[in-house]
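In: Any chance you could fold what I've pasted below:
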Amino acid sequence: MNKFSHFDQEGRSRMVDVTDKQKTKRVAIAQGKVKVSSKTLDLIKDQEIEKGDVLEVARVAGIMGVKRTPDLIPMCHPLLISGVDLKFNIIEEEATIEILATTKIAGKTGVEMEALTAVSVAGLTIYDMCKAVDKGIEIGGIKLLKKTGGKSGVYLAQDLVGEAIAFCSSPEKGIAKEEIAEATFKEDYGLAGDAHAGDWHRQVSLLAIEDINLMREQGLDLELGAFGENIVTQGLKLPELPIGRKLKLGEEIILEVTQIGKECHDRCKIYHQVGDCIMPKRGIFAKVIQGGTVKSGVKLEVLIND
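Out: Modelled structure (predicted):
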């Protein structure tokens, strides 16, 4: 039983003794998702729910949840919380509200449970505010995304860190791109030498190797860049990233997600060459916030506190 800190050597429940621990700055970020109907989402955005401003009430409830965490979770220490921040990201395509809660403390134990409680209570409050018009609301995806401080150091959820396994470019739009050895990204422009770079919101396109491989399993002989993607990623669930989320590529390049998928009005050259195009369904687009030069194999990290 001693593998679990909330049990002593005899298997009895206990609150962990932190008397001799040193105080450090500790931060925890948790996520939750609330799926509603499209009609309900419109009512929330337009503040037409009869009970009031849904997201602001949920924000206050989440903060109150942080303060009451030790009253709800038996072995949690009462903590002197120094900071709480709740953000709501509306994902239109999925009629989903993403809740992000950040909790901070300078203390002897972590604030993960407080962050998780914040998103849970905020999600429940959204349900309570909207249940009169939508009893089918789903609350889920509650998890710890990041923690810093303490003896264990930094923790990042596995799906926040991936890799850019290839970079691709083409001088013309609507055709497959070719893999390049080195990629230079220019601020507010895009990938140098690529036809899609410029002063607009779709400067860079990203597509996951996992999705490309699904197409390969259908018998298609595909080179990287076949779907017009600039960056081929591995390990990230790209379509689940909300618009506005930032990505760190390598040590200095920062991208900001601007669009999830796209609408194809006409079949492009890629469709006729390959037989299908997954970029409209599985690809994402971004603009370059901070530039730099990288080679394939660099880390691609989802930034959740920027």
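
In: going forward, measure contacts and count neighbours with C-alpha atoms only.
Out: Fine.

In: isn't there a helix covering Ile44?
Out: Yes - counting by DSSP: H, G, I helix; E, B strand; the rest coil, Ile44 is part of a helix.

In: Identify the residue spatially nearest to it, adjacent ones excluded.
Out: Val54 (6.2 Å; Cα to Cα, 6 or more residues apart in numbering).

In: Contacts only, for the one you found.
Out: 44, 47, 126, 129-130 (Cα atoms under 8 Å, 6 or more residues apart in numbering).

In: quick one: it and Ile29, what's the gap?
Out: 22 Å (Cα to Cα, to the nearest Å).

In: Following element in sequence after the host helix or strand of Met129, please.
Out: Assigned by DSSP states H and E, Met129 falls within helix 112-130. Note on helix 112-130: by DSSP H and E, the next helix or strand toward the C-terminus is strand 138-148.

In: Against which helices or strands is that next one packed?
Out: If contacts are counted by 3 or more Cα pairs under 8 Å, 6 or more residues apart in numbering; DSSP states H and E, strand 138-148 sits against strand 24-35, helix 112-130, strand 155-156.

In: Could you list the buried residues of that strand?
Out: 138-139, 142-148 (16 or more other Cα atoms under 10 Å).

In: One more, so I can put them side by side:
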Amino acid sequence: MSHLPLIGTVEAVSSDDAHRFSKVTRDQIRLLAGLGVEGDAHAGIRVQHRSRVKQDPTQPNLRQVHLIHSELLAELADQGFAIDPAALGENVLTRGLNLLDLPRGTRLHLGETAVVEVTGLRNPCAQIENFQTGLLSAVLDQDAEGHLIRKAGIMSIVLHSGEVNPGDLIHVELPPQPHEKLERV
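Out: Model (predicted):
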């Protein structure tokens, strides 16, 4: 994984205090250690995603902060989809990092003090198809061996609090070897 870029940038930040598919772009968000994005409906120690709450509301929240790479939005635009920042429900839109190839446990240092730890891949649900027809299949792919590739971003937990702004640098801290491939969370 040494071929991965180790510095990227924050393109946009977003949050929403209600459980809606899309979020609202902000000038700044504040990450709270152990909780997530201040004022966001998905913040909390325990799982907040409605489908997961139905399964087991005592699960730890491994999906506190959702990150998507802006390169995905460009790829989708090439396929005819018009996707604005925050439209896919991400909290942080990045540029210059291959998020999907990061190993589990990677720490992303966002701005001055915020640090998140990557927990896994976002598993796109039917809501994405309701948002724009054909989008679900556009964010799923298969590798040469036929394994499913989820391209709808990664999930993380907040280790250190701090403000995150568009234009902030993102520094990647890889975990010790051996690296664990990201799975859906």
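
In: Now for the residue in structure 2 that Ala166 of structure 1 lines up against: which residues touch it?
Out: Residue pairing (TM-score structural alignment): Ala166 of structure 1 is matched to Ala12 of structure 2. Shown in contact with Ala12 of structure 2 (Cα under 8 Å, 6+ apart): 25-26, 85-86, 92-94, 165-167.

In: before we move on, the earlier item: just name the most buried of the helices and strands packed on strand 138-148 of structure 1.
Out: Highest mean neighbour count among these (mean count of other Cα atoms under 10 Å): helix 112-130, with a mean of 25.

In: how about it, which residues of structure 2 does it hit?
Out: Under TM-score structural alignment, there's no match for helix 112-130 of structure 1.

In: Help me confirm that Leu32 of structure 2 comes into contact with Glu38.
Out: Yes - the pair Leu32 of structure 2 and Glu38 passes the contact test of Cα atoms under 8 Å, sitting 6.3 Å apart.

In: So those two - more neighbours on which side?
Out: Applying other Cα atoms under 10 Å to Leu32 of structure 2 and Glu38 shows that Leu32 carries more neighbours, namely 23 against 19.

In: Number of residues surrounding the residue nearest to the more buried one when sequence neighbours are not counted?
Out: Leaving aside its chain neighbours, Leu32 of structure 2 sits nearest to Ser161 (4.5 Å; criterion: Cα to Cα, 6+ apart). Neighbour count for Ser161 of structure 2, taken as other Cα under 10 Å: 21.

In: again, but for Leu31 of structure 2
Out: Leu31 of structure 2, neighbours per other Cα under 10 Å, totals 28.

In: and it, what pairs with it in structure 1?
Out: Counting by TM-score structural alignment, Leu31 of structure 2 lines up with Phe185 in structure 1.

In: Report the mean deviation for the helix or strand containing its match after fitting onto structure 2.
Out: In this structure, Phe185 of structure 1 sits in strand 182-186 according to DSSP H and E. Its aligned residues in structure 2 lie a mean 0.6 Å from strand 182-186 of structure 1 after superposition (mean Cα distance after the TM-score superposition for structure 1).

In: Quick one: list the elements packing against that strand.
Out: strand 190-191, strand 284-290, strand 292-295.

In: quick one, which of those is packed in tightest?
Out: Of these, strand 190-191 is the most buried (mean count of other Cα under 10 Å), at a mean of 28.

In: Quick one: distance of that strand to the chain centre.
Out: 22 Å (Cα atoms, centre = their mean, to the nearest Å).
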